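Engineer: Only the shape, not the letters, is given here:
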């Protein structure tokens, strides 16, 4: 292959969420064969109930045991090594549905996240919440407010995961300078995306050269400074389109664009759909 494949959640799910529960032996089915090395444009959360599993993430093998949580960040290269002996949950989530405060927790450990062991009470809470969430995902569209309820349950689960990682005393792996730069960049990006779009401005904020910032991001995430800036703009636009009643012109201005037609063009170029069509598809 010429490049590492990038899997997009929108190609598989129209609500920003894909989830299933898997059991030991499921991978014997050819339709459930593990995927090769790839990136995703979304978050993936795993909850292992019983057994063990393993995943290769950015050339590091991560092993999960029973009653553990784990997540994969957008852009991380990963590949399943073995889930055939495990029972648990898989949850893929559009980044738009992950609140910024939670993202800071997850992305603050970029390339360093470790499996988090749950106690019995935490395990039961997560399992119960996911069972309700899966049931709502399987409900018919005719059920009143089903999508809103589904997303609320999803964010409750993500909040529980963020809380676990925020309070965890997991051992911290030695961080390299590029990793530190990337972590700092993503924090300031989330805080300043409404007003700052210039790669050089972010480099100045971090007191590094633009070329070094770009080099660090490519080394750790595989993506450039400009990619992450545009990605954050589009993510914030999606949130405003989904959660607010602002029109496209107002959203463009809120994101720092005086020309709303230019904003619409870059959104469509990124998502292959206009802002209004995106809003309509998510609110159906």
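Structural biologist: Now that the structure is in, tell me what you want to look at. All of these numbers come straight from a predicted model, not from anything done at the bench.
Engineer: rest of the way, CA atoms for contacts and neighbours
Structural biologist: OK.
Engineer: I'd like the distance between the residue nearest the centre of the chain and residue 253.
Structural biologist: Most central in the chain under C-alpha atoms, centre = their mean is residue 43, positioned 2.5 Å from the mean C-alpha point. Note on residue 43: its distance to residue 253, by C-alpha to C-alpha, to the nearest Å, is 28 Å.
Engineer: What of residue 64?
Structural biologist: On the measure of C-alpha to C-alpha, residue 64 and residue 253 end up 45 Å apart.
Engineer: With residue 137 instead?
Structural biologist: Noted for residue 137: a distance of 34 Å to residue 253, by C-alpha to C-alpha.
Engineer: who has more neighbours, the two?
Structural biologist: residue 137 (20 against 14; other C-alpha atoms under 10 Å).
Engineer: another one to put next to it:
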């Protein structure tokens, strides 16, 4: 692994990585499938390649920033030699859910099943990123009074800049609509999933609500999201389950019931199949149980 200028903070109470800022000169640390228990912001400054995130592949070029959530499976394979910067932070270090009103990155950078998990970094954003990252590098090496507070402040600035930039860029999956009706169907579908994901778990139910055939709905979701309806529904349920496991002390059985599952064991298998980790292990490593330890 060719990594340099690495600056790392460890949570002394838990032994978990709290904050890490490093540079990379190849794809060695990303070429095998990763499932990390912290957030990752990976800025590819040079080179190109293919990213595999969840079960979708994306081609990328220089000046692409990826935003990866805890336990989201991903890998990067270079075509042209890649170089860049990676910023990791653990939910114990900075909780994006608790600071949503201040930063508004949840649903934009992270946990958005409708947008690709990356955006392009233009000249203006690049200069702002470089300035904030340099301040982070300087501060992480000091170990002085209020280091945590200052690093969190810089992290907030970085996340706000990134969220604003991504919000301005149209996701590629929504650009080429096959006909003029589909954008309205897509918006209605997103609204319906948000309203009913706790009670309606099948593609057929959403097709009925939209008054179209399941086959037509499958074609639309494939064209716009490169995912199936089952993927979209499942991902929304998993996002909510992770929030509950992270922010509350509800039992897995209670969370399962709130999300429309009467069988706790079935829900646990569903969660593990989609998140690659059991609800209990997720809570123990990044969730409420860890926060209270």
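Structural biologist: Arrived safely. Here the structure is a predicted model, which is why all the values come from computation and not from measurement.
Engineer: which residues touch the residue nearest to the centre of structure 1?
Structural biologist: 71, 72, 73, 74, 92, 93, 94, 95 (C-alpha atoms under 8 Å, 6 or more residues apart in numbering).
Engineer: ok, now residue 149 of structure 2?
Structural biologist: Listed by C-alpha under 8 Å, 6+ apart, the contact set of residue 149 of structure 2 is empty.
Engineer: quick one: it is in a helix?
Structural biologist: Yes - assigned with DSSP: H, G, I helix; E, B strand; the rest coil, residue 149 of structure 2 falls within a helix.
Engineer: the strands in structure 1, which residues?
Structural biologist: For structure 1, the strands defined by DSSP state E cover 6-7, 17-22, 39-40, 43-51, 53-57, 60-64, 68-72, 78-82, 86-93, 116-117.
Engineer: Provide the aligned range in structure 2 for the last one.
Structural biologist: Alignment note (TM-score structural alignment): strand 116-117 of structure 1 is matched to residues 121-122 of structure 2.
Engineer: To which residue of structure 1 is residue 66 of structure 2 aligned?
Structural biologist: Matched by TM-score structural alignment, residue 66 of structure 2 corresponds to residue 71 in structure 1.
Engineer: Contact partners for its match?
Structural biologist: 43, 44, 45, 46, 113.
Engineer: What sits closest to the second one if chain neighbours are left out?
Structural biologist: This means residue 44 of structure 1. Once flanking residues are discounted, residue 44 of structure 1 sits nearest to residue 92: 4.4 Å by C-alpha to C-alpha, 6 or more residues apart in numbering.
Engineer: about what we covered before: wait, which of the strands of structure 1 is closest to residue 217 of structure 1?
Structural biologist: Residue 217 of structure 1 lies closest, by C-alpha to C-alpha, to one member of the strands of structure 1: strand 39-40, at 15.0 Å.
Engineer: now for that closest one, which elements pack on it?
Structural biologist: Other helices and strands packing on strand 39-40 of structure 1, by 3 or more C-alpha pairs under 8 Å, 6 or more residues apart in numbering; DSSP states H and E, are strand 6-7.
Engineer: what stretch of structure 2 lies opposite the strand it packs on in the alignment?
Structural biologist: Per TM-score structural alignment, strand 6-7 of structure 1 has no counterpart in structure 2.
Engineer: gap between that strand and the chain center?
Structural biologist: On the basis of C-alpha atoms, centre = their mean, to the nearest Å, strand 6-7 of structure 1 is displaced by 13 Å from the centre of the chain it belongs to.
Engineer: Next: stretch 269-285 of structure 2.
Structural biologist: Its chain's C-alpha centre and that of stretch 269-285 of structure 2 lie 16 Å apart, by C-alpha atoms, centre = their mean.
Engineer: Same check on stretch 113-126 of structure 2?
Structural biologist: The answer for stretch 113-126 of structure 2 is 13 Å, by C-alpha atoms, centre = their mean.
Engineer: try stretch 236-251 of structure 1
Structural biologist: 20 Å.
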